[in-house]
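1. any chance you can model this:
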Amino acid sequence: MGKLKLGPLEDDKPVKISVELPAALHRDLIAYAEILGRESGQAAEPSKLVAPMIARFMATDRGFLKAKRAASNGSS
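-> Now for the predicted structure:
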């Protein structure tokens, strides 16, 4: 089995939002949490995975990073 992209979860003060997920995506999120839990040896709550997954996605999205840099350079 390959290595999952999501690593250890940080303990940070959360900001609460509400998100609706399609049922299939929710099932996959539960499965991901179960696999991550087996690989890491610690239980992973599916809802706790959403923020690190979004952060990982945004950190690896080259188009977003380029636009973010351009926006911050333009506002200085």
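2. going forward, measure contacts between C-alpha atoms and count neighbours the same way
-> Will do.
3. which parts of the longest helix along the chain are buried?
-> For the chain, the helix with the greatest residue count under DSSP state H is helix 23-40. Under the neighbour-count criterion of 16 or more other C-alpha atoms under 10 Å, helix 23-40 has 29-30, 32-34, 36 buried.
4. packing partners of that helix?
-> On a contact count with 3 or more C-alpha pairs under 8 Å, 6 or more residues apart in numbering; DSSP states H and E, helix 23-40 meets helix 46-59.
5. another for comparison:
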Amino acid sequence: MADLKLGKLPDRTPVKLTITITPDLQSSLQAYASVYEAAYGVEEPVIDLIPAMLTAFLESDRAFNQSRAAAARAVK
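-> Modelled structure (predicted):
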């Protein structure tokens, strides 16, 4: 097998997740979508913004990332 620089791609099969949110959160998400549209000139539905918002949140959470890295090291 060739020694490729690009490793095998991870599973990219979409996973559908259904949640229930409060009316206040729904209002905030709609407001965020409006601010996003004003900033970038592109209207994106809230449903398309949420995955990116969750990714950004998880990537910015230092304690979570440190814990996750420690767990990965412990498994090796």
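6. tm score of chain vs chain?
-> Taking TM-score structural alignment, normalised by the length of the first structure as the basis, the two superposed chains have a TM-score of 0.78; 65 aligned residues with a C-alpha RMSD of 1.4 Å.
7. Glu37 of the second structure versus Glu44 of the second structure, what's the distance?
-> 7 Å (C-alpha to C-alpha, to the nearest Å).
8. for Pro14 of the second structure, that is, sorry about that
-> To Glu37 of the second structure, Pro14 of the second structure is 25 Å away according to C-alpha to C-alpha.
9. before we move on, what about Ile21 of the second structure?
-> Per C-alpha to C-alpha, Ile21 of the second structure is found 22 Å from Glu37 of the second structure.
10. same question, Phe57 of the second structure
-> Counting by C-alpha to C-alpha, the gap from Phe57 of the second structure to Glu37 of the second structure is 20 Å.
11. tell me, how many residues neighbour Thr22 of the second structure?
-> 8 (other C-alpha atoms under 10 Å).
12. I should have written Ile21 of the second structure there, sorry.
-> Ile21 of the second structure: 8 surrounding residues under other C-alpha under 10 Å.
13. how about it, secondary structure?
-> Under DSSP: H, G, I helix; E, B strand; the rest coil, Ile21 of the second structure falls in the coil class.
14. hang on, the earlier thing: would you list the buried residues of helix 23-40 of the first structure in JSON lines and tack on distance to Ala67 of the first structure?
-> Below are the buried residues of helix 23-40 of the first structure laid out as JSON lines (distance: C-alpha to C-alpha, whole Å):
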{"residue": "Leu29", "distance to Ala67 of the first structure": "29"}
{"residue": "Ile30", "distance to Ala67 of the first structure": "32"}
{"residue": "Tyr32", "distance to Ala67 of the first structure": "30"}
{"residue": "Ala33", "distance to Ala67 of the first structure": "31"}
{"residue": "Glu34", "distance to Ala67 of the first structure": "35"}
{"residue": "Leu36", "distance to Ala67 of the first structure": "32"}
